[in-house]
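> sequence and predicted structure are below.
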Amino acid sequence: MRVGVIGGQWGRVHIAALKRLGLSTDVLVTRRQESARRIAAEEGIATFGTDVSLLDDCELIVVASPNHTHSAYIQHFQGKKVICEKPLLALSQHQNSELGKSYESAAVPCYVNYAFAFQPNIEAMTQLIEQGELGNINRVDVSYAIGFAGEHSMTEWLLEVAIHPLSWLAKAFGLFQVKCSRHIDTERLAIDYRIGDLEVAVTVSRCEVISAWDITIGGDKGEASTGGRFAPDTEWELMPCLHDGEEITTTIRKSPECPWFLANLRSVETILRAWDGERNSSLFTASQAERFELSLLPQE
């Protein structure tokens, strides 16, 4: 199978994941020719450049380019196997001119890569929910502190990074409905969502030192919580999953590999298997991803 990758930064993560899965990248397309040339030389990719037509004879295409290009790319390659990085929506809403159009053919669905569910602490929390250890879930609290560089609005950060835990919750419980937007300014966003009868409180805020996310899920039989941390010049650290205060997973750092890379690897592998007929309810087709991401946008 001939494979093409669009994007040089996160694209390299996919190049490494595909290689681990036995697929070599044949074509690389980036915004700048020199960047494409350098990465292609380092990764051993024969064909590279800035022209998207270089990918026309590829059977599998990974879209890891800037967010505002995602929708147009996956529609351009409709009918091929496409893995698109999240988010599907552009961070600036005026750029979402392609909304509501068909993203995939009936025969070949395009998948959006939300890898969060494949982290071991989240898999442990999923197991607690599915086995009924927490009972009837009655509350979910999600917080995300943003320590990354960037001039995004808080709504844009919601789609860029807080979407990670929310994508998992959407697959675990269903699509979000905005109950009320409690607070939105340049430093903090707080939204109360509803998924059926379940209430989900989400807070996104700026932080100068560290990026961190935390999830707490409470039911009538117990509570589970976990989180993740990232500071400059360090790797992501996944916190233990706690069940009623007791650790059921351990802290995970880069030992020997970044946990985010491994989660991405497993997500891509699951998508490839889905095209081979192995169904997995944790995946989002592009059409499902659009509905999910639109459901997150705060009320004006």
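Sure, I can see it.
> only C-alpha atoms for contact and neighbour calcs from this point on.
Noted.
> please enumerate the helices of the chain.
Remark: helices assigned in the chain by DSSP state H are 10-20, 33-43, 70-76, 120-130, 154-157, 163-173, 259-275, 286-296.
> ok, second structure coming up, stack it against the first:
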Amino acid sequence: MPSNNTPTAINSAAIIGCNWGLVHLNALQQSQVELKALLDLDINKAQHLAKQHGIANACNDINQLPSVDLVIIASPAASHLALIEHFKHTAIICEKPLMGLSAAKPPTDWPQNLWVNYAFNYLESAQLINNLLEPDQPVQARLSSQVNLPLNFTLEQWFLETASHPLSWLLHKLGEPKQLSAEKRQGQQNNQHLSLKLACNQHQVDVDFSLAGSPGIFHQISLSQGNNSIELQGEYVPGHAWRFAPVLLNGVAQNQGEYHPQDCWLQANHRSTSTIIEHLRGHISKQELLAAGGFSPYKALWLEQSLLGE
């Protein structure tokens, strides 16, 4: 189908942030985009990774980056707005969360070629559930997420780093959220909990998020629609790839689960990045990208909105 956006030549790219940013390597290669540069505040890390992956340039200053068609921003959320402003005339894929807990006011006019990488809708499990849901019928959704990883994040930061992934998919399917209530509490052994109630049009989403339990990330999603109940569970345990249990419809497995030795979550991110590049090149329209699970900056702010109630 023809696109209604102005095509952009996407032949070269730079990645800012050498931790999660490297997840985009395969998508760039598959899309025949040359990765010209890596930027990281740790210049030794940038140089080491550039040499390892055959990348021509490594730097720790944005003014040292060569001219490229696409910039991938995978630095901490607090740096996103300044980087987006600096590269506003270049196509940008920004890692989530878009603004995080920043107190800054969002721009009234975001760059046209800015997209945020929320990839959960690109999982095969999510696509299967999308096909099981009836359009235009109210959904009662419950998301329970539990995290225990050794990084110095606040409860809210952990929420935006982890629970925002499955929540992004729910909001993509159900619509813009309005926060009905939010409750934060401290449990035993320094466990922390956050509960949210969200209204998305005629749908409701209840979120229970906690910093507790076994090491890793654990998601449990339950959807009720009419007489049907749909369930999905997924987990990441350090040292292992993401694994999702079979999708259950009224207790009956609809697939064999989702797992790949190279990590099905990384594969979902590859699909997300590749689809954004296809849009930037003019092969699919903005409307098609949004329908496929793409997140414009306006849509991406739904995740911060769900947490902050703004």
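Structure's in. What do you need? Small disclaimer: the values here were computed from a predicted structure and weren't measured.
> got a TM-score for the pair?
Overlay of the two chains. TM-score (TM-score structural alignment, normalised by the length of the first structure): 0.90; 289 aligned residues with a CA RMSD of 1.9 Å.
> on that earlier part again, switch the helices of the first structure over to CSV; also include distance to residue 186 of the first structure.
Output for the helices of the first structure, formatted as CSV (distance: least, CA to CA, whole Å):
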stretch, distance to residue 186 of the first structure
helix 10-20, 27
helix 33-43, 33
helix 70-76, 26
helix 120-130, 30
helix 154-157, 6
helix 163-173, 18
helix 259-275, 28
helix 286-296, 18
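> export the ones you listed to JSON lines and tack on mean neighbour count and distance to residue 239 of the first structure?
As requested, the helices of the first structure are exported to JSON lines (neighbours: other CA atoms under 10 Å; distance: least, CA to CA, whole Å):
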{"stretch": "helix 10-20", "mean neighbour count": "18", "distance to residue 239 of the first structure": "22"}
{"stretch": "helix 33-43", "mean neighbour count": "16", "distance to residue 239 of the first structure": "32"}
{"stretch": "helix 70-76", "mean neighbour count": "20", "distance to residue 239 of the first structure": "31"}
{"stretch": "helix 120-130", "mean neighbour count": "19", "distance to residue 239 of the first structure": "7"}
{"stretch": "helix 154-157", "mean neighbour count": "20", "distance to residue 239 of the first structure": "22"}
{"stretch": "helix 163-173", "mean neighbour count": "19", "distance to residue 239 of the first structure": "14"}
{"stretch": "helix 259-275", "mean neighbour count": "19", "distance to residue 239 of the first structure": "11"}
{"stretch": "helix 286-296", "mean neighbour count": "19", "distance to residue 239 of the first structure": "25"}
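> flag every buried residue along stretch 170-183 of the first structure.
170, 175-179, 181 (16 or more other CA atoms under 10 Å).
> residue 142 of the first structure: which of the helices of the first structure is closest?
Among these, helix 163-173 comes nearest to residue 142 of the first structure, with 7.7 Å by CA to CA.
> now do the same contact list for the spatially most central residue of the second structure.
What sits nearest the mean C-alpha location of the second structure, by CA atoms, centre = their mean, is residue 118, with 2.4 Å. Contact partners of residue 118 of the second structure, counting by CA atoms under 8 Å, 6 or more residues apart in numbering, are 95-96, 165, 168, 269, 272, 293-295.
> what is the nearest of these to residue 77 of the second structure?
Residue 77 of the second structure lies nearest to residue 96 out of the contacts of residue 118 of the second structure, by CA to CA, at 7.3 Å.
> ok, the closest one - contacts?
Applying CA under 8 Å, 6+ apart to residue 96 of the second structure gives the contacts 77, 116-118, 160-161, 300.
> looking at those residues, which has the most residues close by?
The most crowded member of the contacts of residue 96 of the second structure, judged by other CA atoms under 10 Å, is residue 118 (27 neighbours).
> tell me the residue in the first structure aligned with it.
Under the alignment defined by TM-score structural alignment, residue 118 of the second structure corresponds to residue 114 in the first structure.
> tell me, how many neighbours does residue 44 of the first structure end up with?
Neighbourhood size, residue 44 of the first structure [other CA under 10 Å]: 12.
> so how far is residue 250 of the first structure from the closest residue to residue 252 of the first structure other than its chain neighbours?
The shortest distance from residue 252 of the first structure to any non-neighbouring residue, by CA to CA, 6 or more residues apart in numbering, is to residue 238 (5.0 Å). From residue 238 of the first structure across to residue 250 of the first structure, the span is 8 Å (CA to CA, to the nearest Å).
> also residue 287 of the first structure?
36 Å.
> do the same with residue 218 of the first structure
According to CA to CA, residue 218 of the first structure stands 21 Å off from residue 250 of the first structure.
> please identify which of the two sits among more neighbours.
residue 218 (18 against 13).
> how about the more buried one, what's its partner in the second structure?
If you follow residue 218 of the first structure across to the second structure using TM-score structural alignment, you land on residue 224.
> ok, back up a step: for the residue nearest to residue 252 of the first structure, give me its contacts.
Here residue 238 of the first structure is in contact with 121, 227-229, 251-253, 259 (CA under 8 Å, 6+ apart).
> preserved in the second structure, out of these?
Checked against the second structure using both residues aligned by TM-score structural alignment, their matches' CA atoms under 8 Å, the contacts of residue 238 of the first structure keep these contacts: 121, 227-229, 251-253.
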